[in-house]
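In: 3D model of this:
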Amino acid sequence: MKLRVIFLRKKHILFIIPLIVFILMMVFLIYRHYFYITSPTFSNISKDTILKADFNGDGINDALYIKQSGNKYLGKIKIKDKIFDLITDDNQSTISNYYPYWPLRITIMDVSRNRIPEIFIQGSLGKNSLQRVFAFNGTKFENIFSNSNNILGFIDCTNNRTPKIITGKFDGYNMSLTNYIFLNYKFKNYNLEDNPSFIGKDTICSFINFIQGLPSSKSYVPNNIFSPNLSNEDTYLIDKLAKENNTYVFQDALFMEKKCDKKGNSYEISWSLNFKGFSNSDSSIMKNYTINLILVYDKNSSNSNYFKIISMY
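Out: The predicted model follows:
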């Protein structure tokens, strides 16, 4: 069989090169359109803070200013030379109360995948937890969603599925959750898997109750929620909390899917839990304690806690 050699003329080369460039650009743009999502920003706020993000999709970072004023937090966003106040759905400028033992938490994340991130706020109003979501509609930042839940999370953000926003409440020994997708500038309820181990909620419930039982619960560590790969440095955190002789009260939590398998199922999740600690020797002393956890899926688990805590800090 003869080897056929193809010689390209100059005019063919001049045609082919722009065609290849065009195809590569189209592939890139399609990828950006369907799979684009901004890297989320998570921030615990305890004082005046400036957060940078592109809030109008023009490719230039803007500034979100969070200001503490007395017992309140106020928010403003500067886009070029224009200032937008964050006004709540009840027409108030207070986006959350300020308490030194309960930090404001802000997550900036593009769940709509339109290159314009939404602003998720977790805080408090009086003694109650608070969640708000602000979205830019082209003329203002609108408070499109509010509730008094204390659990907020995100899944399907590391794959090509539609991102899901999960909000709910931990109350006693149970965690009730509701699942949403962001569609047409609104939150639409989406069917949620009714599974005790979904995103590790059974493990998190056990962990919260264990921490709230310290220091007396120190001898009753629920070992079924911890991975055998948990290091001694991680378990030292529990010893430290127990030795501080506080009464711990859960305040709120944020979770985020970190990795998923080829089928889109979550197998590694980060959780960040806020607790208020009352000194048992002086009840007037109150501090915030934030505990960060990494949970991994263990398909060989012999109990219902399929997600195990592998890291704690």
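In: For the rest of this, base every contact and every neighbour count on C-alpha atoms.
Out: OK.
In: ok, which stretches of the stretch 151-300 of the chain are strands?
Out: 151-155, 164-171, 174-183, 186-190, 246-260, 266-279, 286-297 (DSSP state E, counting those that start in this stretch).
In: Now do the fifth one: which elements does it pack against?
Out: If contacts are counted by 3 or more CA pairs under 8 Å, 6 or more residues apart in numbering; DSSP states H and E, strand 246-260 sits against strand 151-155, helix 201-212, strand 266-279.
In: out of the strands of the stretch 151-300 of the chain, which comes closest to F134?
Out: strand 186-190 (11.0 Å; CA to CA).
In: who does the closest one touch, helix- and strand-wise?
Out: strand 174-183.
In: that older thread, would you turn the strands of the stretch 151-300 of the chain into a markdown table with distance to S129 and mean neighbour count?
Out: Formatted as a markdown table, the strands of the stretch 151-300 of the chain follow (distance: least, CA to CA, whole Å; neighbours: other CA atoms under 10 Å):
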| stretch | distance to S129 | mean neighbour count |
| --- | --- | --- |
| strand 151-155 | 9 | 23 |
| strand 164-171 | 9 | 19 |
| strand 174-183 | 15 | 16 |
| strand 186-190 | 20 | 14 |
| strand 246-260 | 7 | 21 |
| strand 266-279 | 11 | 21 |
| strand 286-297 | 14 | 19 |
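In: I30: which of those is closest?
Out: Nearest of the strands of the stretch 151-300 of the chain (CA to CA): strand 174-183, 19.8 Å.
In: Which other helices and strands does that closest one contact?
Out: Contacts defined by 3+ CA pairs under 8 Å, 6+ apart place strand 174-183 against strand 164-171, strand 186-190, helix 201-212.
In: which element is R132 on?
Out: strand 128-136 (DSSP states H and E).
In: between that strand and strand 186-190, how big is the angle?
Out: Computed by axes from the mean of the first three to the mean of the last three CA atoms, to 10 degrees, the angle separating strand 128-136 from strand 186-190 equals 120 degrees.
In: buried ones in the following helix or strand past strand 128-136?
Out: Downstream of strand 128-136, the first helix or strand assigned by DSSP H and E is strand 141-147. Using 16 or more other CA atoms under 10 Å as the test for burial, strand 141-147 gives 141-143, 146.
In: Let's see this one next, to set against the first:
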Amino acid sequence: MSRLFAGLCALLLAVPLLAGATAAGLLGGGIGGQTPRPSPSATADIPAGYQQLYRAAAATCPGLPWTVLAAVGKVETDHGQNPDWTSDAGAVGPMQFLAGTFTAYGVDGDGDGTADITNPADAIYSAANYLCASGARDGADISGALYAYNHDTSYVTRVLTQADLYTTPDPTSSGPSTAALTAVDYATAQIGLPYLWGGDGPDYGEKGFDCSGLSRAAYAAAGITIPRVAQDQFDAGPRLPPGTPLEIGDLVFYGTSTIDITHVGIYIGGGEMINAPRRGAPVRTETYVRPSYLGATRPAHP
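Out: Sure thing, here's the model as predicted:
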């Protein structure tokens, strides 16, 4: 494959995102609704009282899926089941708040007249309040809100992945395969590397990636060979019918038409993708919803 065309993704210009748009609202996929049904995993994993609190607290922030709030609780303290509720940074309680942040955003969730950082109801309502104030309202910037909650891109990915696992999947789907999860794990580990036109990454002795180099390397790590160029990856499929809910690991494509694909990203759940965007922008997570979106493929079809 000629390297002349390997960096087609570099032609993808920054485009305005659809403010307030979500994956579910546009394509029926992801976790974009505020009240997605709990998956069997959620029912088995989340204590009933906590699930009720997550649902009620998320309802105070239109556009914040309760599954995202629940995923924060899972990642932070396993829904309060981790007895060590004080982090090295001094974060406290089931939702791991720093004292100063809780002072600014704390909510009296159980209505007893006191906002208590260690009280599950207060902590969960406060987390919803903080996420809402940080960009989650109307689903405008879920990943940005999570990054404000914990300044770690891998944390954002873990929470979004967990949120998808807590959402009832498409009944025709068996969920993401091991290969898809492996590809996402690989891509997550590359976050922060520079964009490099034609770049295939450290495995090829290069310091960065372009968009299709990242997607090919991610699936190579999972033992699946896909073409090098974004257009060829789209053509190779298997292509998802329009409206099919996206799954973790799906490749999402952009361009001016299906014969002019200029960019590809790797879907990680919650309406987000990992991609190598363009010159000057490192590998990072972003919303996959853009006007130039043309469709998705599922290389790791179960």
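In: Overlay them and tell me the TM-score.
Out: After superposition, the two chains reach a TM-score of 0.28 (TM-score structural alignment, normalised by the length of structure 2), with 146 aligned residues with a CA RMSD of 6.4 Å.
In: returning to that earlier point: I'd like the helices and strands packed on strand 174-183 of structure 1 laid out as CSV, including distance to M26 of structure 1.
Out: Formatted as CSV, these follow (distance: least, CA to CA, whole Å):
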stretch, distance to M26 of structure 1
strand 164-171, 28
strand 186-190, 30
helix 201-212, 41
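In: how about the lengthiest helix in structure 1: buried residues?
Out: Counting by DSSP state H, the longest helix found in structure 1 is helix 10-35. Across helix 10-35 of structure 1, burial judged by 16+ other CA under 10 Å covers F35.
In: Go through the buried residues of strand 141-147 of structure 1 and say which is closest to N246 of structure 1.
Out: S146 (31.8 Å).
In: residues in contact with the closest one?
Out: Counting by CA atoms under 8 Å, 6 or more residues apart in numbering, S146 of structure 1 touches 89, 130-133.
In: now swap in N174 of structure 1 and tell me
Out: C205.
In: what's the span of stretch 142-152 of structure 1 from first residue to last?
Out: Across stretch 142-152 of structure 1, the terminal residues are separated by 19 Å (CA to CA, to the nearest Å).
In: can I assume T262 of structure 2 sits in a helix?
Out: No: counting by DSSP: H, G, I helix; E, B strand; the rest coil, T262 of structure 2 is not part of a helix but strand.
In: I'd like to know how far it sits from D232 of structure 2.
Out: 11 Å.
In: Who has more neighbours out of the two?
Out: T262 (25 against 15; other CA atoms under 10 Å).
In: was I right about the more buried one contacting Y254?
Out: Yes: counting by CA atoms under 8 Å, T262 of structure 2 touches Y254, with 5.9 Å between them.
In: would you turn the helices and strands packed on strand 246-260 of structure 1 into CSV with distance to Q68 of structure 1?
Out: Putting those into CSV (distance: least, CA to CA, whole Å) gives the following:
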stretch, distance to Q68 of structure 1
strand 151-155, 23
helix 201-212, 29
strand 266-279, 20
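In: Show me the one of those that comes nearest Y236 of structure 1.
Out: Here helix 201-212 is closest among these (CA to CA), at 13.4 Å.
In: Run through the neighbouring helices and strands of the closest one.
Out: strand 174-183, strand 246-260, strand 307-312.
In: rerun that using 7 Å as the cut-off
Out: strand 246-260 (3 or more CA pairs under 7 Å, 6 or more residues apart in numbering; DSSP states H and E).
In: what's in contact with the strand holding R132 of structure 1?
Out: 118-124, 141-150 (CA atoms under 7 Å, 6 or more residues apart in numbering).
In: how many neighbours does Y105 of structure 2 have?
Out: If we define neighbours as other CA under 10 Å, then Y105 of structure 2 has 18 of them.
In: pretty sure it contacts N129?
Out: Yes: with contact defined as CA atoms under 7 Å, Y105 of structure 2 counts as touching N129 (6.4 Å).
In: coming back round to it: which of the buried residues of strand 141-147 of structure 1 sits closest to K10 of structure 1?
Out: Among the buried residues of strand 141-147 of structure 1, and counting by CA to CA, the member closest to K10 of structure 1 is F141, at 54.6 Å.
In: excluding its backbone neighbours, what's nearest the closest one?
Out: A135 (5.3 Å; CA to CA, 6 or more residues apart in numbering).
In: next one: V296 of structure 1
Out: Per CA to CA, 6+ apart, closest to V296 of structure 1 is E268, 4.5 Å.
In: Can you tell me how far that neighbour is from Q212 of structure 1?
Out: 25 Å.
In: And I45 of structure 1, by the same measure?
Out: 24 Å.
In: With V21 of structure 1 instead?
Out: Applying CA to CA to V21 of structure 1 and Q212 of structure 1 gives a distance of 59 Å.
In: Likewise for C205 of structure 1?
Out: 11 Å.
In: Quick check: neighbours shared by the two?
Out: Counting by CA under 7 Å, 6+ apart, nothing touches both C205 of structure 1 and Q212.
In: So which of the strands of the stretch 151-300 of structure 1 is nearest I17 of structure 1?
Out: Short answer: strand 246-260, nearest of these by CA to CA, at 37.7 Å.
In: Run through who's touching the closest one.
Out: Against strand 246-260 of structure 1 from outside (CA under 7 Å, 6+ apart): 150-155, 158, 208, 211-212, 214, 266-280.
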